[in-house]
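>>> Next one to model:
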Amino acid sequence: MPRSAANAATLTVAGKEDVAEGVVSLTLAHPDRARLPDWTPGSHIDLILPDGTTRQYSLCGDRWDPHTYRIAVLREPAGRGGSAYVHDELRPGDRVGVGGPRNHFPLVPSHTYLFIAGGIGITPLLPMVHQAELLGTDWQLLYGGRTRSSMAFREELTGGHGDRVHLVPQDEQGLLDLTAWLGEPRPDTKVYCCGPAPLLTAVEAACAHWPPYALRTERFTAAPRTAPVRNTPFEVELRRTGRTVTVTPEVSVLEAARRAGADLLSSCEQGTCGTCLTPVLAGRPDHRDSILTDHERAADDCMFPCVSRSRDDRLVLDL
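You can find the predicted model right below:
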């Protein structure tokens, strides 16, 4: 069993639906129709498939529905097999494991929101749109996709929100015009973006002159990582277990901690899912994840040991 499955709930696939070309949505429910844990816009779950594969998917349904979760899965021919299993093998009535939900992409209060989605990146933004609408907050959605037929939930978005939603199919209109949308900084606006890596890179560049913390992004794949700060061994004290381990360059902190007996859950092991978030009690981590903001990294009070390392000779972790 994957370590992420240790605290997972068993849910039933209550529904499966094609929502775009190459995209299916799954509705998940407790077998006894019990209430599911609450969640907030930006949350994701670990989906643990019957074959043992674990993948992370954003919740994109109605957060006020206490009995079901909805996720959407893009078929990825070059992926590691999880999406193919969902598309080809998973059926209504099947049981799956679900870990979470967790939220590393929260919707913070703002006078105005600009949501930018690329392809399946619409999934974490969809509940944010609904939340902003519920609160009466001003918002706009810029949604790009390869073709109109490949853009999931387009009818759900355009049917209820009119000219706030701007669909930009690439084969009809080209790439998103980020200069037009982000050229002039707006101090009262928060920008939320999710999509493929080139889109995130372009949006980050376009927002470089915006106020600090105006942009929040979520990545489905890890951002490119530079070389670690140090390439020599360091010690990690596991405060709760009372053990100290030496972490060599070829071993992750996660792996070293597990060898020393720490019961630490993980899933992606790429610094994108957030499962292994660990408090730091002393020392300075070398943050190498794709989740924490610059402000959160500067605090040095937590780290993702699957990819992050140490800047100092010694780290003390709450493990």
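>>> C-alpha from now on. contacts and neighbour counts both.
Noted.
>>> which ones are touching the closest residue to Leu277 other than its chain neighbours?
In space, and not counting its chain neighbours, Leu277 is closest to Phe304: 4.9 Å by CA to CA, 6 or more residues apart in numbering. Residues near Phe304 by CA atoms under 8 Å, 6 or more residues apart in numbering: Gly271, Gly274, Cys276, Leu277, Thr278, His287, Asp289.
>>> ok, Phe304 to Ile48 distance?
From Phe304 over to Ile48 the distance is 21 Å, taken as CA to CA, to the nearest Å.
>>> Over to Asp312?
Between Asp312 and Ile48 the distance is 36 Å, computed by CA to CA.
>>> The two: which is more packed in?
Set Asp312 next to Ile48 and count neighbours by other CA atoms under 10 Å: Ile48 wins out with 25 against 16.
>>> That one and Thr54 touch, don't they?
Yes - between Ile48 and Thr54 a contact is recorded at 4.4 Å, counting by CA atoms under 8 Å.
>>> how far does the lengthiest helix in the chain sit from the chain's center?
Ordering each helix of the chain by length in residues (DSSP state H) puts helix 122-135 first. Relative to its parent chain, helix 122-135 has a centroid offset of 15 Å by CA atoms, centre = their mean, to the nearest Å.
>>> Toward the C-terminus, what is the element adjacent to the strand of greatest length in the chain?
If you go by DSSP state E, the chain has its longest strand at strand 9-20. Counting by DSSP states H and E, the element after strand 9-20 in chain order, helix or strand, is strand 23-29.
>>> Remind me what that following strand packs against, helices and strands.
With contacts taken as 3 or more CA pairs under 8 Å, 6 or more residues apart in numbering; DSSP states H and E, strand 23-29 sits against strand 9-20, strand 68-74.
>>> Give me the neighbour count for the residue nearest to Cys302 when sequence neighbours are not counted.
Of all residues not flanking Cys302 in the chain, Pro279 sits nearest, at 4.2 Å (CA to CA, 6+ apart). Using other CA under 10 Å, Pro279 is surrounded by 15 other residues.
>>> picking up where we left off before, out of the helices and strands packed on strand 23-29, which gets nearest to Leu238?
Proximity to Leu238 (CA to CA) singles out strand 9-20 among the helices and strands packed on strand 23-29, at 28.2 Å.
>>> Now do the closest one and strand 23-29, the angle between them.
150 degrees (axes from the mean of the first three to the mean of the last three CA atoms, to 10 degrees).
>>> here's the other one to compare against:
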Amino acid sequence: MQKTILERIERVSEDVVSLVLRGDDGPLAPWEPGAHIDLELPNWLTRQYSLCGDPGDLSAYRIAVRHDPLSRGGSEYVHLFLQPGRTLPVSLPRNHFPLVPAPAYLFVAGGIGITPIIPMLRAAVAAGAAVTLAYAGRPFAAELAAEYGERVRLGRPDLAALAREFPNAEVYCCGPASMVDAAEAAFPAVHTERFEPTRRTFGPDTPFEVACARSGGTIQVPADETLLDALNHAGRPVPSACREGVCGSCEVVVLAGEPEHRDDIGAAAGRMYPCVSRALSPRLVLDV
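Model prediction:
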């Protein structure tokens, strides 16, 4: 974890505030557009937020937090109780939404989904690419329109029309689940990031066995327990945050066996996220 000091809180819309987290021990870890961090709050909750500042400035991170009316304690605490000067541990940045090199980009964002797109937009413009942002939301809208002018289109986007207008652009989308679903249907290929897990149906949970290659021993994972909980209860703690398969903090290495991937990240070969994923084979061998 990295130690930061909350330097300032700025309101950017009716329900969104921006936080500037200054590194307390010197420069913070480097990051690239699309990355996010885990933020440990004083009320013992850990939440994930996309970095929306300047990757070239490692003296501080910038994130934005929307006040969710159905908050489980994270956004509510940030909006109602968090004060500048507070020490806040943050994780090293992780990036499951990287910006690939391309001559042209179309960015589609809704609401707080603009946060990972902001540094992508700036990097693409700086690289000389043809760039268009279609944004339905209020946070940072005026700031982006003033900075990028005609490159920014505000209001609810017509995704089918955009697909016809930009057939060769690299498409990135982040926003509400309904927008992301619509973008995946409208474009032949689209890079997406979700803040909430996709609702999908899997077969019934069944028990399986896990061999711990590094620490030794075997763990039985019952049908009514997650692999993450089974590892933690057996004394093989695995760091975790979202527990929904969207943040990637609990990644483990699979040495043998066939995982059943239930995450929304798209686990790389030989990796899995035990907060949601299980096993298709009777036995997994993990590097834990």
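>>> What value does the TM-score take for this pair?
Superposed pair, TM-score by TM-score structural alignment, normalised by the length of the second structure: 0.96. Supporting alignment: 288 aligned residues with a CA RMSD of 1.5 Å.
>>> Please tell me how far the alignment partner in the first structure of Ala230 of the second structure sits from Leu264 of the first structure.
Mapped onto the first structure by TM-score structural alignment, Ala230 of the second structure lines up with Ala256. Distance, Ala256 of the first structure to Leu264 of the first structure, by CA to CA: 11 Å.
>>> neighbour-wise, which of those two wins?
Per other CA under 10 Å, whichever of Ala256 of the first structure and Leu264 has more neighbours is Ala256, with 20 against 17.
>>> helix or strand for the more buried one, which one?
helix 253-259.
>>> Where does the very next helix or strand once past that helix end up in the second structure?
Counting by DSSP H and E, the next helix or strand C-terminal to helix 253-259 of the first structure is strand 278-282. Alignment of strand 278-282 of the first structure against the second structure: residues 252-256, by TM-score structural alignment.
>>> Can you point out the buried residues in the matching stretch?
Val252, Val254 (16 or more other CA atoms under 10 Å).
>>> Superposed on the first structure, what's the mean shift for that stretch?
Following the fit onto the first structure, the mean deviation recorded for stretch 252-256 of the second structure is 1.2 Å by mean CA distance after the TM-score superposition for the first structure.
>>> quick one: that stretch to chain centroid distance?
23 Å.
>>> Equivalent analysis for stretch 5-22 of the second structure, please.
That offset, for stretch 5-22 of the second structure, works out to 18 Å (CA atoms, centre = their mean).
>>> Need the contact partners of it.
Contacts for stretch 5-22 of the second structure (CA under 8 Å, 6+ apart): 4, 23-24, 59-67, 79, 83-88, 112, 138-140.
>>> Where do the strands of the stretch 101-250 of the second structure begin and end?
104-110, 130-136, 152-154, 170-174, 191-193, 208-212, 218-221 (DSSP state E, counting those that start in this stretch).
>>> and the closest residue to Met128 of the first structure other than its chain neighbours, what element?
In space, and not counting its chain neighbours, Met128 of the first structure is closest to Pro41: 5.3 Å by CA to CA, 6+ apart. Under DSSP H and E, no helix or strand contains Pro41 of the first structure.
>>> go on, Leu315 of the first structure?
Short version, using DSSP H and E: Leu315 of the first structure is in strand 314-317.
>>> which residues of the second structure does that strand align to?
Strand 314-317 of the first structure corresponds to residues 283-286 in the second structure, going by TM-score structural alignment.
>>> what about that stretch, how far off from the first structure?
Stretch 283-286 of the second structure sits 1.1 Å off on average (mean CA distance after the TM-score superposition for the first structure).
>>> so what's Gly270 of the second structure up against?
Contacts of Gly270 of the second structure by CA under 8 Å, 6+ apart are Val253, Val254, Leu255.
>>> Let me know whether the second one touches Ala279 as I believe.
Put plainly, it is Val254 of the second structure. No - if you go by CA under 8 Å, Val254 of the second structure and Ala279 don't touch, sitting 10.7 Å apart.
>>> And Met133 of the second structure? What does it align with in the first structure?
Slight slip there: residue 133 of the second structure is Leu, not Met. Applying TM-score structural alignment, one finds that Leu133 of the second structure aligns to Leu141 in the first structure.
>>> so how far is Val17 of the second structure from the most far-flung residue of the second structure relative to its centre?
Centroid-distance maximum for the second structure: Gly217 at 33.0 Å, with CA atoms, centre = their mean. Applying CA to CA, the value for Gly217 of the second structure to Val17 of the second structure is 47 Å.
>>> what does Leu82 of the second structure give?
11 Å.
>>> who has more neighbours, the two?
Val17 (19 against 16).
>>> Which residue in the first structure aligns with that one?
Under the alignment by TM-score structural alignment, Val17 of the second structure pairs with Val24 in the first structure.
>>> same check, this time on Tyr61 of the second structure
Using TM-score structural alignment, Tyr61 of the second structure pairs with Tyr69 in the first structure.
>>> doesn't Leu59 make contact with its match?
Yes - counting by CA under 8 Å, Tyr69 of the first structure touches Leu59, with 6.6 Å between them.
>>> Aligned counterpart of Glu147 of the second structure in the first structure, please.
That one, Glu147 of the second structure, aligns with Gly160 by TM-score structural alignment.
>>> what about that match, how many neighbours?
11.
>>> List the contacts of it.
Contacts of Gly160 of the first structure (CA under 8 Å, 6+ apart): none.
>>> and the gap between it and Val168 of the first structure?
The value you get for Gly160 of the first structure to Val168 of the first structure, if CA to CA is used, is 18 Å.
>>> Same check on Asn103 of the first structure?
In terms of CA to CA, Asn103 of the first structure sits 28 Å off from Val168 of the first structure.
>>> the more surrounded of those two?
Per other CA under 10 Å, whichever of Asn103 of the first structure and Val168 has more neighbours is Val168, with 21 against 17.
>>> wait, isn't that one in contact with Met151?
No - using CA under 8 Å, Val168 of the first structure makes no contact with Met151, being 9.5 Å away.
>>> so what's in contact with those two at the same time?
Residues touching both Val168 of the first structure and Met151 by CA under 8 Å, 6+ apart: Gly144, Gly145.
>>> Noted, bye for now.
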